[in-house]
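**Q** pasting the sequence and the predicted coordinates here, then a few questions.
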Amino acid sequence: MGTLGLHALNRALIERQMLRERAGKSALATIEHLLGIQAQEPKSPYVGLWTRLEDFRPQELEDLLTTREAVRILLMRGTIHLVSARDALALRPHMQLRLDRELQSGPFAKRLRGLDLDAVAEAGRTILETTPQGTADAGKQLKELWPDREHTVLGNALRNKLALVQVPPRGLWHRSGRAVCTTVETWLDAPQQAMDRRELVLRYLTAFGPATVMDAQQWSGLTRLGEVFDELRPELVTFRTEAGKELFDLPDAPRPDADTDVPVRLLPEFDNVLLAHADRRRVIADDRLGVVVGGKPTVLVDGFVVATWAVTKERTVEVEYIDDLPPSRRKAVAEECDRLQDWIRT
């Protein structure tokens, strides 16, 4: 059992996240490899795919959304993700327990007390499957059945109790819109069927390993994954972090040398590279986590976050540095920003 330092973990993550070299894969294959792309901001997945793929064009993802091969749905950590249709049906059942607990302890818990949430969910299902609409709009109709409750509270209950997809034009590049929802079962004309938890862990390691049990639980929002790792132990290899924590990985997964060169990469808001581990220092220092929480797109130099970027009204890409970089590194950042700027304007 060897020891892997932060730079070795960084290089493994960069490689598996397709950030060392842009890949010649399809958008759908990439979305599945990554086990979803964080998508609170409707256009984030487009930038996330551009930074990972050769010749990616927004129309490819728009087509996936309009043909229902990919969907926007509430998943890991109670956040909106872009996933393939297959993964939406397979991942969403795993999230229900966490979402139920959120209703019991979250900001709406007191105002939901004493309410039959299953009855609310079934009434909401009928509404949303008949006419896709916003959860707040559905909540106004539910208020006719529960007049003593606020419509926003009823709508939030639907967000957690039902597996809802945000239907196009929400999430399209050239035109978006408000979040209009229906159930995943109706949209995809298929039932939910949970993937085996062992498959979930193996696919997590494929995209984010090597990782600790706590890393996988941070990414997914699930608990008791230690039992799954123990079941899989004969199929995995193990390492230690410099702090002595046990890391698990797939035997044949890429683990590049710690000094492997990596290019400048621009990440969109809330990219899972920054959120998929309990210890995020493999890509971002602890004192910089505020830029992620604040929803700022980030710049990776030598595999680590050193700056943030933004698109101006004139559709130029501007950078705000956290570190004082040498001129050669700033030149590489500027060149990558120019590439993104040209892509946005096409």
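**A** Sure, I can see it.
**Q** going forward, measure contacts and count neighbours with C-alpha atoms only.
**A** Will do.
**Q** for residue 156, the count of nearby residues, please.
**A** If you count neighbours by other C-alpha atoms under 10 Å, residue 156 ends up with 17.
**Q** alright, now check it against this:
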Amino acid sequence: MASRTTHPVLGTRALNRATLARQLLLRRAEMSATDAVAHLVGLQAQNVKPPYFQLHARLAGFRPAELAGAMEAREVVRMVTLRSTIHTHTAQDALALRPLVQPARDREVNQFRKGLVGVDPERLAERARAFVEAEPRTMGEIRGDLLEQWPEADPQSLSVAARCLLPLVQVTPRGVWGRSGQVRLTTVESWLGEPARPAQPVDDVVLRYLAAFGPASVKDMQLWAGLTRLKEAFERLRPGLAVFRDGNGVELFDLPDAPRPDPDTPAPPRFLPEFDNLLLSHADRTRVVAPELKGRTWTANQAHRTLLVDGFVAGLWKKDGDLVTVELFGRASAADKEEIVAEAELLVTGMGEEDGADGEGNGEGSGGRGRVRFGSIHG
């Protein structure tokens, strides 16, 4: 095996442009919402709105109604998968990716074993499955049913166990733009009317990760997936991969024919929602977030909406009707501000009003031009 010193070095801007290209953020793609969700291997979705904004930043002509329709048609679903967080996945990925990460979810249950003394995990899973497959239930209802069987158990531990042991999906109208709904859960097999599938082979998922997030290290993918011991998969694939290293000497893998644009390729401004996977899927995030801005896109455990300028995080933003408020971390040129205003207008016309906490609005765009208010963030 060749020494790592023989591998070409990719600087920060080269990594930035390569990642933006895979993420469909250098230019909007002519792609359906469902195809984009598959290409991106899911969209992180703790909240209802972020998946819609993620696709608006990436797809030409996207309107929220497209993803909402796919969700109502059960072509995409919301469920806990990667990193034990809720993601929007295609139906196929929901069936095949959840089994891949199931061992990690099983280990998560073990962290709550003190609250599960006397509880048989297999019996818990069987009882909870029967309960939610009879009809979709809230987590409170699931917990209450389990407490009838195990009254001495810790209620929160029972909730975690059900969430981890079963592939539960949030049924519509939850997650549908323009509608609100309490979180109700059933199994992915029941919701989709399909039997459980074997886990997608990890080697295949490595290749899909690199297609959407590469070039990347083993540690990068482990963080993205919430899995460990992936080095063996990368080593199996090494003969067919391109290998690089970053400025710190970390080995990076990539698909040989994947796009790696010139570092000087223009990158237009993009408004990203909270929890966008672009900012959460690499152990070293300096390809998108400058070191001096580390931690500035979060308050406690809440992520903020971020603005990319020249491909890098440059500020935060909020939207109130047709007013987009941009708070910059530093100075922006007049040309940059002009591009930011144009992108904000696309945001307003494409995404429409944002009434209500669960993504209310008609999903057809406002038809009006957006207004932009600039501010700055100091310190």
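**A** That came through fine. This structure is a prediction, so every number in the text was calculated from the model and none was measured.
**Q** residue 201 of structure 1 versus the residue lying closest to residue 13 of structure 1 once chain neighbours are set aside, what's the distance?
**A** In space, residue 13 of structure 1 comes closest to residue 208 once its chain neighbours are excluded; the distance is 5.7 Å by C-alpha to C-alpha, 6 or more residues apart in numbering. As judged by C-alpha to C-alpha, to the nearest Å, residue 208 of structure 1 and residue 201 of structure 1 stand 10 Å apart.
**Q** between these two, which contacts overlap?
**A** By C-alpha atoms under 8 Å, 6 or more residues apart in numbering, residue 208 of structure 1 and residue 201 have no common neighbours.
**Q** could you pull out the strands for structure 1?
**A** 3-4, 37-38, 70-74, 80-84, 164-166, 181-183, 237-241, 246-249, 265-267, 298-301, 304-311, 317-321 (DSSP state E).
**Q** for residue 100 of structure 1, find the nearest of those.
**A** strand 70-74 (12.9 Å; C-alpha to C-alpha).
**Q** that closest one vs structure 2, mean deviation?
**A** Its aligned residues in structure 2 lie a mean 0.6 Å from strand 70-74 of structure 1 after superposition (mean C-alpha distance after the TM-score superposition for structure 1).
**Q** so where is stretch 54-62 of structure 1 in structure 2?
**A** Alignment of stretch 54-62 of structure 1 against structure 2: residues 60-68, by TM-score structural alignment.
**Q** would you tell me which helix is longest in structure 2?
**A** Scanning structure 2 for the helix with the most residues, using DSSP state H, yields helix 91-110.
**Q** how close does it sit to structure 1?
**A** Mean deviation for helix 91-110 of structure 2: 1.1 Å (mean C-alpha distance after the TM-score superposition for structure 1).
**Q** where along the stretch 201-350 of structure 2 do the helices fall?
**A** Here the stretch 201-350 of structure 2 has its helices, by DSSP state H, counting those that start in this stretch, at 202-213, 218-225, 231-237, 334-351.
**Q** next one: the stretch 1-150 of structure 1
**A** Per DSSP H, counting those that start in this stretch, the stretch 1-150 of structure 1 carries helices over the ranges 6-16, 27-33, 44-50, 58-66, 85-105, 109-112, 117-130, 135-142.
**Q** kindly reformat those helices as a markdown table containing mean neighbour count.
**A** Formatted as a markdown table, the helices of the stretch 1-150 of structure 1 follow (neighbours: other C-alpha atoms under 10 Å):
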| stretch | mean neighbour count |
| --- | --- |
| helix 6-16 | 22 |
| helix 27-33 | 19 |
| helix 44-50 | 23 |
| helix 58-66 | 17 |
| helix 85-105 | 18 |
| helix 109-112 | 14 |
| helix 117-130 | 17 |
| helix 135-142 | 21 |
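**Q** looking at those helices, which is nearest to residue 244 of structure 1?
**A** Among the helices of the stretch 1-150 of structure 1, helix 6-16 comes nearest to residue 244 of structure 1, with 12.6 Å by C-alpha to C-alpha.
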